[in-house]
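Here is the input, now give the coordinates:
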Amino acid sequence: MTAPTAPQTRPPTILATSGGHRTGGRTMVEFDALVHHAVDLSGAHGRRPRVLYVGTAIGDAEHFTARMAEAARVAGFDLTPLHLFPMPNLDDVEGTVLEQDVVWVMGGSVANLLAVWRVHGLDRVLRRAWDAGVVLSGVSAGSICWFQGGTTDSFGPELRPVTDALGFLPYGNGVHYDTDPGRRPLVHDLVADGTLPTTHCTDDGVGLVYRGTELVEAVTETPGKGAYIVTREGDAAVEERLEPRRLPGVA
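Modelled structure (predicted):
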């Protein structure tokens, strides 16, 4: 039997973010410019974009799935939720994933997300989707998951490293770099001692675009925010700031 394929051939693309959502006018949540940019990167034109919402990191919380469905309705997207609790809600998980334009992964516990994905083989499905041109994206845990690892509060209030993420991208990832005061110094320590490789970081509202494994652009939905590359030099970490391109606002 021939495996399902993505709707069209596109280069492997990831948009890793610390943003994408905002408070809505008539809804609790609306998609901000980063989610719209993920759709733009997919090249979906002339029809309603197909977006898969994955809420594993918050235990497939039904109330938030409903909020995301409302956000998708307002944005004009066709949204399909993928739940893994208490069992997969789709008969053909791989076929559904490969039919999407964008996969958007919600934040929460990246450690739990990785464990549950691996139990269900979703890690392998997402790798095939990435190779097939489905845009992989997400916020916070939904950003770290695509990298070698990063900093997480999955294990408790004290931030700790996670080093067994999917590894599609050969870097570490630092999220909420400007709003969670413990993340920047921990990233520096983990890069300096070799626990994390070169690490790409985002302030809230910023996303990083990768074609294949190459970082091609930093973008932002919030003015004044930055992206950063932290590298190891000797036994120290060195940080370089990248100025993101401002994305058009969402009406």
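
from here on, contacts and neighbour counts on C-alpha atoms
Fine.

Burial check on Arg241, number of neighbours?
12 (other C-alpha atoms under 10 Å).

Please apply the same query to Glu214.
12.

Also the one 3 residues further on?
The criterion is other C-alpha under 10 Å. On that basis, Glu217 has 16 neighbouring residues.

Would you mind pulling up the elements that the longest helix that the chain contains packs against?
When the chain is parsed with DSSP state H, its longest helix is helix 62-75. When contacts are defined as 3 or more C-alpha pairs under 8 Å, 6 or more residues apart in numbering; DSSP states H and E, helix 62-75 packs onto strand 30-31, strand 78-82.

Please give the structure of this sequence too, so both can be compared:
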Amino acid sequence: MIIAIGGGEVSQNETYEIDKFIVKSSKKEKPNFLFIPTASKDAKPYIETINNLYESLGCETDTLYLANVEVNRKEVSQKIENADIIYVGGGSTDYMMKIWRKYSVDKALMRAYKSGKVLAGLSAGSICWFIAGHSDSEFIEDIENPKHKWVKGLGIIPYLHCPHYDEPERTGFDDFYSGQAADAIAIENQVAIVWDDYEMKVIKSNPSKNAYKLSWTDTGLEKEVLY
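Have a look, this model is predicted:
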């Protein structure tokens, strides 16, 4: 199962109902929770926020550090294997995917999906499960004249993706997406899609927000609200 969250401030409990659902989905009394904060370059305050939240929800928490450290590939595989829930944090999707491929984290996460673990994430941690996502990595990395771009994910969920769909910076996504052959899933903040064996449903921590399926047809853009 994958729970892909469009966005929201975790520190302000904006995703709290979704976080509770993630823990419940493990069907474990005290699930082993693994946070992968690669996209934020292992930002300490972020790690503390996530781990404190999930400890309060009854998890045994651990963190997989991959930025600015000497990485032990065996330890990477073991941490992923030991986890019941794997949560991927937000930040630079581009940086994260490069690091994952360098240390075969992408392959380990594919195995984790096939073995039935609960996989989740927000923003970059949502994009990673799709074919590719609308990424603001160039803005995060302070590149001159930054622009949004597609960043390739693991392709488990067979759609293109836009997180933070209700934020002003993402208003250009519909044009950016135009002409693509694959359908796209656009998710607003405080909303998640649950991908379970090719079935998709929507969960929310804010009832007024939505997720959408976008398709490009001969007559132009078609958009439907997902439930």
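
Superposed, what's their TM-score?
After superposition, the two chains reach a TM-score (TM-score structural alignment, normalised by the length of the second structure) of 0.88; 221 aligned residues with a C-alpha RMSD of 2.2 Å.

The longest helix of the first structure maps to which residues in the second structure?
Using TM-score structural alignment, helix 62-75 of the first structure lines up with residues 44-57 of the second structure.

what sits up against that stretch?
10-11, 19-20, 23, 33, 35, 37, 60-63 (C-alpha atoms under 8 Å, 6 or more residues apart in numbering).

again with stretch 215-226 of the first structure
Residues from elsewhere that reach stretch 215-226 of the first structure (C-alpha under 8 Å, 6+ apart): 20, 32-34, 202-210, 227, 241-249.

Now it: buried residues?
Under the neighbour-count criterion of 16 or more other C-alpha atoms under 10 Å, stretch 215-226 of the first structure has 217-222, 225-226 buried.

Identify the farthest-apart pair in those.
Glu217 and Thr222 (15.5 Å; C-alpha to C-alpha).

still on that earlier bit, what's the offset of the longest helix of the first structure from the middle of its chain?
17 Å (C-alpha atoms, centre = their mean, to the nearest Å).

List the contacts of the residue positioned nearest the centre of the second structure.
Centroid check for the second structure by C-alpha atoms, centre = their mean gives Ser126 as the closest residue, at 1.9 Å. Going by C-alpha under 8 Å, 6+ apart, Ser126 of the second structure touches 3-6, 88, 120, 163.

Can you tell me which of the helices and strands packed on helix 62-75 of the first structure is packed in deepest?
Of these, the one with the most neighbours on average (mean count of other C-alpha atoms under 10 Å) is strand 30-31, at a mean of 22.

with the second structure superposed, average distance for that one?
Following the fit onto the second structure, the mean deviation recorded for strand 30-31 of the first structure is 7.6 Å by mean C-alpha distance after the TM-score superposition for the first structure.

Could you identify the helix or strand that succeeds that strand?
helix 33-42 (DSSP states H and E).

Distance-wise, check the residue mapped onto Val216 of the first structure from the second structure relative to Tyr46 of the second structure.
Residue pairing (TM-score structural alignment): Val216 of the first structure is matched to Met200 of the second structure. The gap separating Met200 of the second structure from Tyr46 of the second structure is 29 Å, by C-alpha to C-alpha, to the nearest Å.
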